[in-house]
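Chemist: could you look at this predicted model? Sequence included:
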Amino acid sequence: MFSVGLLTSVLGSAFTSLAMGVWVFHDTGSATQYSLTLLMSLLPGVIFGPLAGALVDRWSRRALLIVSEVASAVPVLVLALLHSASALQPWHVFVFVGIQSLIRAVQLPALSASIVLLAPPEQVARANGVVMLAHALGNTVGFAAGGVLYLLIDLNGVLSVDFATFVFNTVILAFIRIPRPPRSEAGQTPSGGLIAEIRAGWRIVATRNTLVTILLFSAALNVSLGYADAVLTPLVLSFASAASLGIVIACMGVGAVAGSLALATWGGPRRRIIGLAGFAIPLGLFLCLGALRPSISLIMVAAFGFTFCFTIVDGTSRNILQVEVEPDIQGRVFATYNMVGGLVLASSYLMAGPVADRLFEPLLLADGPLAGSVGSVIGVGPGRGMAMLMLVIGVVMLITAVVASRQASLRGLPDRPIRKAAQPVSESVPAAAPSNMVGS
């Protein structure tokens, strides 16, 4: 039930995200206004992240998830009413996506920190895969369906569907029991209120070598994701059509879905260092592959492989945090993890364009300084500088993976727990308690 409600809510949000962006662009005709929509969907949540993590650890995670669904539904209803009255303006959309960003800042760490309370240790990795599958389907099926729905039932219809998904998931959450985590020594509430709890969360992350290493490794991973994401569209369009770009983006979505399915069924490598550094190596190689030639076939393979490996690495990272960190402080740890990832992504998005246009593109023009050397391998002309940037990112990712594989704090991680075969139950031994996935 939990996963069904999550998938329904994620799909509804994906419908609205796509429709909002399309409406803003159609109404203003401005790419800048559209970009501002993307920025507002990211930045408020990044800023609010530390406080959100403290709230997740302080309050009931089930209550927070329910409140976040209700708080998400209200702005959707307001937008629908404004649109019906022909009063909807772009700034309304900016406020809406900003509010949604703040809500996600609470919702995502609450969700991540709840998984370890709902699933036994040997099933946490698979449970992560199910959650990531819901988000992957939202980013593929949800966006594609959102475009179709926008054409068929207009913005008001899409908003109505999204509102219904929030109501549906709220009803499901009302029947899910998420137990409160036991209070650990690390989670003892310091004097000083929320500010002291936020500082305590930062201290917890900063004083544990494993958490610092995973945080730095994930930040490096998000740099590669941000640059690859920002460069991919202009790189493909420099030699191919918009239809080809759509195929490449679809391959990225399929790769994310396949990676999530693999985690949900397999759980990822038993040795966690393989799930981190081991899968980061082919991730870097796929980036390099997509840069070698202006070939849609190569980029399709690279796009699929990149998102598949990225999903495995990200899922493994989250599994480590869920299993190795005390449950009552996971809200702050995940909020920190998400905030750093969001900051890195935002900076990558902002820097990728100028770095590609002003630094790398001139190097591989027909008369560029590297046309006779690097250009003889990956080609010269428009777009090949961006390909070189992607190649550099791939090499940096390979170096990062090798460095990570040699870190004692990661190599010393215990193997992922595996599900034990069922054993006959003696009459003198009580049977196991039922799962707490559903309850009052």
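Modeler: Cool, got the structure. Note that the structure is predicted; figures quoted are calculated from it, not measured.

Chemist: please count neighbours and contacts with C-alpha atoms only from this point.
Modeler: Fine.

Chemist: the nearest residue to Pro294 once chain neighbours are set aside and Tyr227, how far apart?
Modeler: Closest residue to Pro294 apart from its sequence neighbours, by Cα to Cα, 6 or more residues apart in numbering: Phe239 at 6.8 Å. The gap separating Phe239 from Tyr227 is 19 Å, by Cα to Cα, to the nearest Å.

Chemist: next one for the comparison:
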Amino acid sequence: MEKNHWFKTYIYIWIGQFVSLISSSAVNFAVIIWLSLEFKSAEVLAVAAIAALLPQAIFGPFAGVYIDRWDKKKVMIYADAFIATCTLLMTFALRDGQVQLNLMYLLMACRSIGSAFHQPALQAVAPLIVPQDQLLRVSGVNQILHSVSAIAGPALGALAIAALPIHQVLYLDIIGAAFAIVSLMFISIPYIKPESLATIRQVWRDLKLGFLAIHQNKGLNRMFLYSILAMMGVLPVAIMFPLMTIGHFGGDKLEMSIIEVVWGVGMLVGGSALSAFKVSFRKILLINVMHIVLGMTFVLSGILPPSSFILFVVLTGFGGASMSIFNAVFMTIIQEEIAADMLGRVFSLYFSFAIIPSLIGLLFAGNIADHIGVANAFIIAGLLCIVLGVVSFMTPSLMKLGLKEQVVMDEEN
């Protein structure tokens, strides 16, 4: 398969996704602000978040089967179009000023189903276009785009919600989706045609093969397991960053904004480092080290005195960088270890598994903070990450991941 012109192809993907990411980030932040001001209810925010995540977790594994069978370019286009249509319907639901929360939740759930198809398809495209030795750099650039959107999106969302009614703010997401769709029109993505029809029996068989692709690769399934366990600590902490800023360090809206921006800047630095430098050692080492570094930032943040907000800012930046590197390397290892015709299923399964801890975090983060204190929650989550990083180094099957590729690289050098 010809991959000499992969960079030109990916430029179109990056441009379209960058605009879409920023617009989506802005709208998501604006909706959170609007819901907070309109209802002043943590329950409303929690239900909205669950509506936006749970369908993706439920439908994700089945979506992955069809992603592997269908033309991935068309999957991304149709998914973007479906998400934009749901957003357009939300604008009509909010236009009269009389909010129907159940309808809002339903449309957010439908958007989540669209995301269940879009995100795994996007990740599964890279190995079809990009040479294997460039996959990590592509993942690094992807992290840069996510980081910039995480920085610029909330700022744009705050400006938009201050100047426009919520139903008009939603148009930003529609414009971003349209831009992403148009950018995909200019590229060609290889299509691996399936050998069998998508009967119900075949779909279950394909889903089982996706599970087996993870299960039979002992190192990969350990990497999945440790990552999911880490998310059980990381995601509740991510939810509690504002509480930590206000409750422990005595901050306000400005300090909360600083922490959010610094985390995004850290992610930007981490992604930039991966895209700028060629990693000459085994990627699994980076995964393990980032577990430990991220854990240390949480532990140190938890033991800081209330007067050390500046140190908390610095640690947050290091945490964002380590999270960015972890995500990029994690995705690259999956792309290298799994056959291209099964990546849709595997990424869908991972995204579904990763969402479950986030739902647990949404349900229990407030109670955890109330009973043991936010600072102690940071320390416990950090210790969990550090232990998982150490255990990873002591897991032989995990440490063998990428060993063959490293031997080949050493021979070429």
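Modeler: Sure, I can see it. These numbers were taken from a predicted model, which means no experiment stands behind them.

Chemist: re the thing from before, the more surrounded of Phe239 and Tyr227 of the first structure?
Modeler: Shown here are Phe239 of the first structure and Tyr227; by other Cα atoms under 10 Å, Tyr227 has more neighbours (24 against 15).

Chemist: what does that one align to in the second structure?
Modeler: Superposed on the second structure with TM-score structural alignment, Tyr227 of the first structure falls opposite Pro236.

Chemist: go ahead and confirm that match touches Leu362.
Modeler: Yes - look at Pro236 of the second structure against Leu362 with Cα atoms under 8 Å: they come within range, at 6.9 Å.

Chemist: the closest residue to the match of Tyr227 of the first structure other than its chain neighbours is in what secondary structure piece?
Modeler: Take Pro236 of the second structure and drop its neighbours on the chain: the residue closest to it by Cα to Cα, 6+ apart is Gly361, 4.4 Å away. Counting by DSSP states H and E, the element that carries Gly361 of the second structure is helix 343-372.

Chemist: distance of the counterpart of Ile368 of the second structure in the first structure relative to Leu283 of the first structure?
Modeler: The equivalent of Ile368 of the second structure in the first structure is Val355 (alignment by TM-score structural alignment). Counting by Cα to Cα, the gap from Val355 of the first structure to Leu283 of the first structure is 22 Å.

Chemist: quickly note the distance from whatever residue of the first structure lines up with Leu401 of the second structure to Thr210 of the first structure.
Modeler: Mapped onto the first structure by TM-score structural alignment, Leu401 of the second structure lines up with Leu413. According to Cα to Cα, Leu413 of the first structure stands 8 Å off from Thr210 of the first structure.

Chemist: just Gln89 of the first structure next, same as before
Modeler: Gln89 of the first structure is 47 Å from Thr210 of the first structure, by Cα to Cα.

Chemist: who has more neighbours out of the two?
Modeler: Thr210 (20 against 15).

Chemist: out of everything not next to it in sequence, what's closest to that one?
Modeler: Ser409 (5.1 Å).

Chemist: run the chain-centre distance for the helix ranked longest in the second structure.
Modeler: The longest helix of the second structure (DSSP state H) is helix 6-39. The chain centroid and the centroid of helix 6-39 of the second structure are separated by 12 Å under Cα atoms, centre = their mean, to the nearest Å.

Chemist: in that helix, which residues are buried?
Modeler: Buried residues in helix 6-39 of the second structure, counting neighbours by 16 or more other Cα atoms under 10 Å, are found at 6, 9-10, 12-35.

Chemist: where exactly do the strands run in the stretch 301-413 of the second structure?
Modeler: Applying DSSP state E, counting those that start in this stretch to the stretch 301-413 of the second structure gives no strands.

Chemist: now do the helices in it.
Modeler: Ranges of helices in the stretch 301-413 of the second structure, per DSSP state H, counting those that start in this stretch, are 309-337, 343-372, 374-393, 396-399, 403-412.

Chemist: columns distance to Leu197 of the second structure and mean neighbour count on top of these, output as JSON lines?
Modeler: Conversion of those to JSON lines gives the following (distance: least, Cα to Cα, whole Å; neighbours: other Cα atoms under 10 Å):
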{"stretch": "helix 309-337", "distance to Leu197 of the second structure": "25", "mean neighbour count": "22"}
{"stretch": "helix 343-372", "distance to Leu197 of the second structure": "16", "mean neighbour count": "20"}
{"stretch": "helix 374-393", "distance to Leu197 of the second structure": "40", "mean neighbour count": "22"}
{"stretch": "helix 396-399", "distance to Leu197 of the second structure": "35", "mean neighbour count": "17"}
{"stretch": "helix 403-412", "distance to Leu197 of the second structure": "34", "mean neighbour count": "11"}
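
Chemist: out of these, nearest to Pro55 of the second structure?
Modeler: helix 343-372 (9.2 Å; Cα to Cα).

Chemist: correct me, but Pro50 of the first structure touches Ala335?
Modeler: Yes - Pro50 of the first structure lies in contact with Ala335 (Cα under 8 Å); the separation is 5.9 Å.

Chemist: if I line the two up, what does Asp221 of the second structure land on in the first structure?
Modeler: Actually, residue 221 of the second structure is Asn rather than Asp. In the first structure, Asn221 of the second structure lands on Val212 (TM-score structural alignment).
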